[in-house]
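In: What follows is a protein structure lacking sequence information:
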């Protein structure tokens, strides 16, 4: 940026002051890339000044003048980062990625500088050492504990060369994880698979229309353009009659980032090794040991125990499922078929159609996006009394995004939720929840309400049809909305303990809990209606959803366990990995279901663990699945929309964030610790008096 450009940016930089829009929402219409770097530099400078004021004060360290004061620092920096990072995932471009590469190291050094500030650490430690005499409220005590742990786990106790090494490794790790995530997005956007009409056998009309529209936009009418974006890829693998093309799609999708300009092979080995070396500085032999200390699981042994327990419980079901699918495939093809990785979605769907007369495409017309929005938001209305009102005057970062005001049943303002539904080149794959502002009580005593965002990649509208979702996409919406409720309903004093700021293996409870409603007729009756006729979803289709809810439970569980085992393998290494493919193969041996495919590996695209905060934590999806099934069993007993039960779930789980240990919160709601029984019953692994009530679908 030239000096003239910098001066112009400084004069009207929207990050330099509090926002003055509706509910102080982000003025996206006034934000451009030129403002980020300047605002980040300024924010770091201001936070350093705020910390200097804490350190140089003459007063003895107290909870208020040190711990709370530190919590309040960084508002100017957070204001820009709370926009920068969400948009880096949802609305990125080459310039924004370049900015990210430039600032990642500086931000890492800034964060490390705070953690390694010796005088600040002395004050934090002094307050912590005096904690038993402070008579703190539980939330204050947790803030003190989390603050102390943050310093201790980020190098404050290190000295001399170890401290310097920690600075170096932390900065290097930040650069590596940023590069990994950018490579995933950049390579995904390079794939264009051009097909002709003869190649489309078996594909649903919605997929064909979308591919034709994409080709037309590229100036090639009469052709069909497919990408590896999730809606394209998943539909093709499930419906295409062309086994050769399914194999082609599979190999392309699963060999991404393994070679060429956007290869992550060396990067992920460096990431794992850098994390290991950081853990070594803290006296841990592996990163998993270090990372799991502050989780519900606590140790790698406890994680591996759960993964092994579930493998043993679900493997017989998976083998039975595969035998049945291969029998179906043989009947279709007229010869024996050995399932390959690119066959499962196709032949399992054929079996589901034959066994239950189930066609997911038959369900799409009943899940028109606007109706689904009403239904998913309506779930929070029934459970918690919330209302959601679209406000077109709130600025958004893309025309596809919609912003809603949220109020409780007394009309009290709760917060803002942004919804971003469709794929685009600037958005990474998958689905996630994030926030532009966290809930807290300000220094002046005002309630700061949260602004949260849910981001997905749903099937886009075409020229002739609106966006019609599959049950999987509805479930994804429910999942991310559960995270959003965790943020929206937060009622805490401190932003660092608010909403989803909880242990990694607890954070998925609210999201996965919501998924349980997908196959409940009482829920579907409220919104699932044909987009053309307005006819409610017929009972026969609801019955099919329920009847098929346990279909593929063995495969689904082992697939998810494979991700968890691979994550644990990467973060249990005691030396640098020279052969990533072999590490992945060995990790997956206990749950392997298909023959190996040369050149294919999912680790190079595994953003969750290499750039998304789930390092040594991917098991948490299964851990939280045990919790969500156990929690939902209370609603099955008391009533799906029982307000007393919902109020308890809201009060003890959704509002409290990280203010207390998650097991304390869970037991306060449930009355006991969870067991795996409800999960096994739900998936049909263990007999139950209840009909199966949840479609077992994985989130990767």
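Out: Great, that's in hand. What you see is a predicted model; the values in this text were computed from it and never measured.
In: switch to C-alpha atoms for all contacts and neighbour counts from now on
Out: Will do.
In: Shouldn't residue 474 be within a strand?
Out: No - read with DSSP: H, G, I helix; E, B strand; the rest coil, residue 474 is helix and lies in no strand.
In: For it, list the residues it contacts.
Out: By CA atoms under 8 Å, 6 or more residues apart in numbering, residue 474 lies in contact with 367, 372, 518.
In: Just the closest of the residues you listed to residue 84, please.
Out: The closest of the contacts of residue 474 to residue 84 turns out to be residue 372 (CA to CA; 29.3 Å).
In: Tell me the helices and strands packed up against the helix or strand containing that closest one.
Out: Taking DSSP states H and E as the definition, one finds residue 372 inside helix 369-384. Helices and strands touching helix 369-384, as assessed by 3 or more CA pairs under 8 Å, 6 or more residues apart in numbering; DSSP states H and E, comprise strand 387-390, helix 471-488, helix 521-524, helix 643-649.
In: ok, the closest residue to residue 6 other than its chain neighbours to residue 426 distance?
Out: Leaving aside its sequence neighbours, residue 6 sits nearest to residue 38 (CA to CA, 6 or more residues apart in numbering; 7.8 Å). For residue 38, the distance to residue 426 equals 23 Å [CA to CA, to the nearest Å].
In: Check it against this one:
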């Protein structure tokens, strides 16, 4: 998942994930910059068309840099808005594409400090800057002169069309302003800006509350409490405990990468319950860091804001420019899958209870038992031990597998950058140069930040420090993948689960989407939320190909390739536990949508979550993947608000596209289909309508049948 970053604060001032750009232009600005020696504002220098000066990044520079960046950005906007020449694409839309480059650079650093290296000091700065950034956004989105120029260009192209990509930029720009209140009267605009300002502070507080609970709820184990845990896991847990001043103990941190394997393998049921409770209570501990009241206020403000523009609810407003178009369409998809998912959970729980009873474990399956007994069922049904599989999933080998896949499909080559050549923000970060295998042309740099640490948000994500464009000269890509693998003890390999390996491929799919861009204008590097997860979900499928398995899955001690019999078991078990995986995801997506369709007045968030799940017949043994008080996708910003369903929408496309590769003469490495994959699904980014792009690839619209087959669910009869 895409995974959120702060580069969505574009010159447009909109809360949409649109890459923003800027310019270095007139002498006045150059003179201003010459007087300002803040490193975060300065143009990037060095190799590879310039790189961020991460080695010189300092928190003390942030506040000044952001404030100065906003000042310079507004100068750009005022110049465009007050241009005495009649509005044209070049002097209005293209000029906006060139605006606020200094702030763009600042937010590369800001995003790192927020997501990868947060600290109490930085969080204080975030809290102070959030309302100021909201004001900055409002000064742009509510600039009447600017909007009238945009509107003039937009209306002119209805009778005199531009080039396709120019027309797309104009359409997206106009629609974004329109959706963000540009047509409101002065009084409503004022209230709109006030709401955005308040929301910006609430989003920051929500994120920091979750991060607080992740950092402060750590479970420490003694030597006699390690039953079932692997040697590599306990060594890592011991190192983390020592780093936290608890030498001789073993730390289970409050992140998914630590929680998940502990719940899967630990024989200590009461400790499993404790770790489970810590994780799923983040933001919900009835203390100063509780998020429930914040969420209620966020929902009220979102509804009020879209009400100013005449919408009945936030979901109706948000989905109008997505593939789903309406909340009803999104709900129809989710509810088409939901009954099959919860029915499968019942079957899975029955199987687990049978195993527990046969073991003489006098228990009834509870949520903190699900992973543990699911693993027992996996071993019994498929003779497949996840811990055995992990012995063949080394992070360094999986990284090479990513490069192999990119080489076969995209013709890319990844070469490690010599240490010290490119500045990094932490010693864990490594950098590779990406080139075209045939021509040797430089494509960009790929940064990998793989390990969990204090101050780094949980999960996995991808981001760009610089996106591809050509309209003012070619800009090459600086892309980053970020994970939260548990760092091993010195000298030990990083072994990951099959699910974690899948996520690794997923996030790399986002990076390939960045690298393959062929767009001219920066705005076209954005995306439609329920489509941009498709490319990354599709890339997950290459992990299971014979070419990857046979070359890169080798035993971490012996170097022996993974046995064919074990591979057969993995593939046979591919639909195993789909009830759990689909239900925990869909529960979060359904709650997201239903919260934004509900009346938020006097809403009790915990009660709403509980009662809605009961109405949906949510199995008591499964919990939402992201419970509402920790649902950062939806409440730390607006990128995924009423859009978490998008993963399933994208997965319909993924399953359908995968069938095309299965049926191709060359399978998943078919050269002709790979060329169409890059040409229509990756390279265009948002330069064409996603539905049309998919039809160009597939020859038709996607169908849900492939998704149901992939999950082992009954296929609906047409």
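Out: That came through, no problem. Quantities reported herein were computed from a predicted structural model and do not represent experimental measurements.
In: Please say which position in the second structure the residue nearest to residue 6 of the first structure maps to.
Out: Using TM-score structural alignment, the equivalent of residue 38 of the first structure in the second structure is residue 64.
In: Around residue 584 of the second structure, how many other residues sit close by?
Out: 21 (other CA atoms under 10 Å).
In: now swap in residue 191 of the second structure and tell me
Out: The number of residues packed near residue 191 of the second structure is 14, by other CA under 10 Å.
In: Following the chain past whichever strand or helix holds it, name the next helix or strand.
Out: Using DSSP H and E, residue 191 of the second structure sits within helix 186-216. Heading C-terminal from helix 186-216 of the second structure, the first helix or strand you meet, by DSSP H and E, is strand 219-221.
In: Next, the buried residues of that next one.
Out: Across strand 219-221 of the second structure, burial judged by 16 or more other CA atoms under 10 Å covers 219-221.
In: Format those residues as CSV; extra columns: distance to residue 432 of the second structure.
Out: Shown next, in CSV, are those (distance: CA to CA, whole Å):
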residue, distance to residue 432 of the second structure
219, 36
220, 37
221, 38
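In: Closest one to residue 644 of the second structure out of those, please.
Out: residue 219 (30.3 Å).
In: tell me the average deviation of the one helix or strand the residue nearest to residue 6 of the first structure maps to from the second structure after fitting.
Out: Per DSSP H and E, residue 38 of the first structure falls inside helix 36-56. Its aligned residues in the second structure lie a mean 1.6 Å from helix 36-56 of the first structure after superposition (mean CA distance after the TM-score superposition for the first structure).
In: So residue 484 of the second structure is in contact with residue 461, correct?
Out: No - using CA atoms under 8 Å, residue 484 of the second structure makes no contact with residue 461, being 9.6 Å away.
In: Neighbour count: those two, which is higher?
Out: residue 461 (24 against 21).
In: which position in the first structure aligns with that one?
Out: Checking with TM-score structural alignment, residue 461 of the second structure has residue 432 as its match.
In: Excluding sequence neighbours, find me the nearest residue to its match.
Out: Closest to residue 432 of the first structure by CA to CA, 6+ apart is residue 455, at 5.3 Å.
In: can I assume the one you found is in contact with residue 419?
Out: Yes - Residue 455 of the first structure is in contact with residue 419 according to CA under 8 Å; the separation is 6.2 Å.
In: And the two? Which one has more around it.
Out: Neighbours were counted for residue 455 of the first structure and for residue 419 using other CA under 10 Å; residue 455 has more, 26 against 21.
In: So what does the more buried one match up with in the second structure?
Out: Using TM-score structural alignment, residue 455 of the first structure sits opposite residue 482 in the second structure.
In: follow-up on the earlier one: the match of residue 38 of the first structure: neighbouring residues, count only.
Out: 13.
In: Check residue 528 of the first structure too.
Out: Residue 528 of the first structure has 25 neighbours, counted by other CA under 10 Å.
In: For the equivalent of it over in the second structure, give me its contacts.
Out: By TM-score structural alignment, residue 528 of the first structure lines up with residue 553 in the second structure. When contacts are counted by CA under 8 Å, 6+ apart, residue 553 of the second structure touches 392-394, 397-398, 561-562.
In: hmm, back to that, quick one: which of the helices and strands packed on helix 369-384 of the first structure is nearest residue 409 of the first structure?
Out: Among those, if distance is taken as CA to CA, the winner is strand 387-390, at 7.2 Å.
In: From the contact counts, what lies against the closest one?
Out: helix 369-384, strand 402-407.
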